[in-house]
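*Asks:* Pasting the sequence and the predicted model now:
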Amino acid sequence: MNIDSNNPDLLSVHAAREMLREHAISPTEQRVEIARVMFARHQHLSAEQILGQLMRHASRVSKATVYNTLNLFAEKGLVREVVIDPAKLFYDSNLNPHHHLFHTDTGQLEDVDPARIDISDLPALPEGKELEGVDVVFRVGRRRS
């Protein structure tokens, strides 16, 4: 990735614009700002976390724009939506097949290599359907004494 030399936490403006164009997304100023945060590295971010990072960079992107843009990125195949529960949705910039470990006490989400998980005895699929993928989320918390 082409990281911004002035801020290693952001993708360069040029790289963000090119990525959006390659996926048939009009590179508006707000979309470019969101892409710069989301695609600086493989990471899992909620819309609120992205909004927080944008605010630290003096951005004026609205919460609704962040949500709409992330939904567009997911629709265009730039991010994966990872649903932890109905109230927790993360956007994952790592599109390679993998699973997740969710820390319930910190809210952190991390990748789990699919080679470390053995999934067998999958159910029979309905006629005319094919398996698109298997997403496993392990929820972990502090051990109770």
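*Replies:* In hand now; what should we look at? Residues are numbered from 1 along each chain as shown.
*Asks:* Going by C-alpha atoms from here, please, whenever you check contacts or count neighbours.
*Replies:* Noted.
*Asks:* Quick one: the strands in the chain, in order.
*Replies:* 3-4, 7-11, 44-45, 80-85, 88-92, 99-103, 109-112, 137-140 (DSSP state E).
*Asks:* Could I get the ones you listed in a markdown table, plus columns for mean neighbour count?
*Replies:* Below are these laid out as a markdown table (neighbours: other Cα atoms under 10 Å):
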| stretch | mean neighbour count |
| --- | --- |
| strand 3-4 | 18 |
| strand 7-11 | 17 |
| strand 44-45 | 21 |
| strand 80-85 | 16 |
| strand 88-92 | 18 |
| strand 99-103 | 17 |
| strand 109-112 | 18 |
| strand 137-140 | 15 |
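*Asks:* The structure to be compared is supplied as follows:
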Amino acid sequence: MPPSEDELLAHLMAHDIQPTRQRREIARVLFARPQHLSADDVLRLVNADGPRASKATVYNTLGLFARKGLIREVIVDPTRVFYDPNTREHHHFYNVDTGRLEDIDADACAVQGLPQPPEGTVAEGVDIIIRVRNA
């Protein structure tokens, strides 16, 4: 069930994001259901009933949401970036034929033997993307 307007507002404010009308519209699209959307998908959906946000506004807002931890940015290759409202630890299947991204529960993948990070840094996380194609 999609979040209510009050829930979206609270979610934005909890991440220290000023809830402008356009940011609320973009958040409404992202959190409508479990999904992985590209910036162009978000732009198309936000403007489906008429212009509400420019391409620059959508890209800037998605970047802000990702920096603030509201969404995850999933880079499947240099030309394909998805925005994922599921910020819990998890991984992905990426179908190179269809362009579809699907969640994998974090417990389904065991990562062992990671090297020590470079001096002065700490590991922030591990993202696994398993690329598949249609049989």
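*Replies:* That came through, no problem. Not measured: the values here are computed from a predicted model.
*Asks:* TM between them?
*Replies:* The pair, once superposed, lands on a TM-score of 0.91 when counted by TM-score structural alignment, normalised by the length of structure 2; 135 aligned residues with a Cα RMSD of 1.6 Å.
*Asks:* circling back to that earlier point, tell me which of the strands of structure 1 lies nearest to V32 of structure 1.
*Replies:* In terms of Cα to Cα, the element of the strands of structure 1 nearest to V32 of structure 1 is strand 7-11, at 9.4 Å.
*Asks:* neighbouring contacts of the lengthiest helix in structure 2?
*Replies:* Longest helix in structure 2, counting residues (DSSP state H): helix 55-67. By Cα atoms under 8 Å, 6 or more residues apart in numbering, the surrounding residues in contact with helix 55-67 of structure 2 are 17, 22-23, 26, 39-40, 42-43, 71-73, 83.
*Asks:* at 7 Å instead, please
*Replies:* Outside helix 55-67 of structure 2, the residues within contact range by Cα atoms under 7 Å, 6 or more residues apart in numbering are 23, 39, 43, 71-73.
*Asks:* now swap in stretch 119-133 of structure 2 and tell me
*Replies:* 91-97, 117.
*Asks:* R139 of structure 1 corresponds to which position in structure 2?
*Replies:* Taking TM-score structural alignment, R139 of structure 1 has R131 as its aligned residue in structure 2.
*Asks:* Next up, the contacts around the closest residue to its match other than its chain neighbours.
*Replies:* Nearest residue to R131 of structure 2, sequence neighbours excluded (Cα to Cα, 6 or more residues apart in numbering): Y94, at 4.7 Å. Contact criterion Cα under 7 Å, 6+ apart gives 100-102, 129-132 as the residues in contact with Y94 of structure 2.
*Asks:* Now do the contacts for L51 of structure 1.
*Replies:* By Cα under 7 Å, 6+ apart, L51 of structure 1 lies in contact with 63, 66.
*Asks:* swap in V13 of structure 1?
*Replies:* 32, 36.
*Asks:* Look up how far H57 of structure 1 lies from it.
*Replies:* 14 Å (Cα to Cα, to the nearest Å).
*Asks:* repeat for L78 of structure 1
*Replies:* Taken as Cα to Cα, the span from L78 of structure 1 to H57 of structure 1 is 23 Å.
*Asks:* quick one: which of those two has more around it?
*Replies:* Taking neighbours as other Cα atoms under 10 Å, L78 of structure 1 and H57 compare with L78 leading, 22 against 10.
*Asks:* residue farthest from the centroid of structure 2?
*Replies:* E119 (29.4 Å; Cα atoms, centre = their mean).
*Asks:* Counterpart of that one over in structure 1?
*Replies:* In structure 1, E119 of structure 2 lines up with E127, judged by TM-score structural alignment.
*Asks:* what does N86 of structure 2 give?
*Replies:* Checking TM-score structural alignment: N86 of structure 2 goes with N94.
*Asks:* Could you do K55 of structure 2 as well?
*Replies:* Using TM-score structural alignment, the partner of K55 of structure 2 in structure 1 is K63.
*Asks:* Also T98 of structure 2?
*Replies:* In structure 1, T98 of structure 2 lands on T106 (TM-score structural alignment).
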